[in-house]
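In: how would this look folded up:
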Amino acid sequence: MEIIVQGRNAEISDRFREHVADKLAKVEQFAPRAQRVEVEVTHEAHLAQTDVTEKIEITVVDKGPVIRAEASASDRGAALDLATTKLIERLRRVRDRKKDHRRGSNGQEPSELNIDLKELNADLVAEQPREETVPTEPGQAVEQQLGDSPVIVRQKLHEASPMSVDQALYEMELVGHPFFLFIDEDTKQPCVVYHRHGWTYGVIRLDTTVTD
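Out: Presented below is the predicted three-dimensional model:
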């Protein structure tokens, strides 16, 4: 399993790379077929939150659903510990779900999903100019400044396999997002599931269909 460590506004020492490899050694126990693990380290300068300056995002690239966890702290090592703990818990859920399927279970129902609201972070969505460069390959990310403003727009292209609403809710939990875009396997419509409040979820559907 390959572990890739990248920095955004941050320098990554060889010692920290070794520390990351040691922390993520357990990943293979829960995801033995994982192709690689991508770790992104970001140094964030928050004027209002001077104690939160280091963010770690870990993504496991496997043949199954994308599994991601992120955390922020004033210390890079502490952020790594928090993100790793979240990641291992989500990998454990995937393993348990696979065991349920092998026993003939339908897995968890949406009402059984355990989402920690403190982990959910809404993404900033900014209006994008038409001339902006867009990613053309799955997994590729493109960043561009929005006009003369300090706003940076980051776009990433994901593969979209048709799935049920239940599966979309499950994968939303695995990446720790408050929403998840997908193609409904029954209607072929582009949809988004999102968390509303408590154990309530919503589904937004676009009035169009995707043709093969």
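
In: only C-alpha atoms for contact and neighbour calcs from this point on.
Out: Fine.

In: kindly list the longest helix within this structure.
Out: helix 76-102 (DSSP state H).

In: elements contacting the next helix or strand after it?
Out: Read in the C-terminal direction, the helix or strand following helix 76-102 is strand 141-145, with elements assigned using DSSP states H and E. Applying 3 or more Cα pairs under 8 Å, 6 or more residues apart in numbering; DSSP states H and E, one finds that strand 141-145 contacts strand 152-156.

In: so which bits of the strand it packs on are buried?
Out: Applying a neighbour-count criterion of 16 or more other Cα atoms under 10 Å, the buried positions in strand 152-156 are Val153.

In: please give the structure of this sequence too, so both can be compared:
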Amino acid sequence: MNIYIRGEKLEITDAMKSYAKEKLERLSKYVKDSDVNANLLFKINGIKQKLEVTIPLKNFTLRVEEVGDDFYAVVDTAVDKLERQIRKNKTRLENKQVKSRIDFDFMSFDEKDEENANKIVRRKQVELKPMDEEEAILQMELLGHDFYVFKNIDKDGKISVLYRRKNNDYGLIEEE
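Out: Next up, the predicted model:
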């Protein structure tokens, strides 16, 4: 597993890199392909530290965000969450061939724009690939998101939005 670590408004020390790499190596036993990239982004948000881990695999993407006071605790919790995601979805991943993956491209904006609540402060461009509703649920769960946009193969490739309702059921918005 190739591990890429970078910091935003934070200098990552060799000790921090070593600790994060050691912890992420635990996940190698779940990944058959040795040429997998794990991307870690550390950010400082006030006094809190935030870690975003993204691991794009062949047929899906693992992603987790964790916030905390201590760098090492944030790394531990994030790796534990990733391991739980893998174990929780192991059967579904083994029994179902997931056919698509969404890659996110993040665009940065000036900090003064982010302070204005009526402005769009983050944009994502996604490549929508066809999948059925079950695959969309799996992808949404693996990413840890509350919604997921996809081309619904059950509806002739029309765009659909899958979302988690307050009672933890799912809702689906479909293009007419």
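
In: report the TM-score for the pair.
Out: Once the chains are laid over each other, their TM-score by TM-score structural alignment, normalised by the length of the second structure reads 0.84; 166 aligned residues with a Cα RMSD of 2.2 Å.

In: name the helices or strands packed onto the longest helix of the first structure?
Out: Contacts of helix 76-102 of the first structure with other secondary structure elements, assessed using 3+ Cα pairs under 8 Å, 6+ apart, are made with helix 14-23, helix 27-30, strand 54-61, strand 67-73.

In: what angle separates that helix from strand 54-61?
Out: Inter-element angle recorded for helix 76-102 of the first structure and strand 54-61: 30 degrees (by axes from the mean of the first three to the mean of the last three Cα atoms, to 10 degrees).

In: need the nearest residue in space to the aligned partner of Thr77 of the second structure in the first structure, chain neighbours excluded.
Out: Under the alignment defined by TM-score structural alignment, Thr77 of the second structure corresponds to Leu82 in the first structure. Beyond its immediate neighbours in the sequence, the residue positioned closest to Leu82 of the first structure (Cα to Cα, 6 or more residues apart in numbering) is Ala71, lying 5.9 Å away.

In: same question for Pro56 of the second structure.
Out: In space, Pro56 of the second structure comes closest to Leu62 once its chain neighbours are excluded; the distance is 6.3 Å by Cα to Cα, 6+ apart.

In: so what's the counterpart of that neighbour in the first structure up against?
Out: Here Leu62 of the second structure is matched to Ile67 in the first structure, going by TM-score structural alignment. The neighbourhood of Ile67 of the first structure, defined by Cα atoms under 8 Å, 6 or more residues apart in numbering, consists of 59-61, 87, 90-91, 171, 174-175.

In: and if we set it to 7 Å?
Out: Shown in contact with Ile67 of the first structure (Cα atoms under 7 Å, 6 or more residues apart in numbering): 59-60, 174-175.
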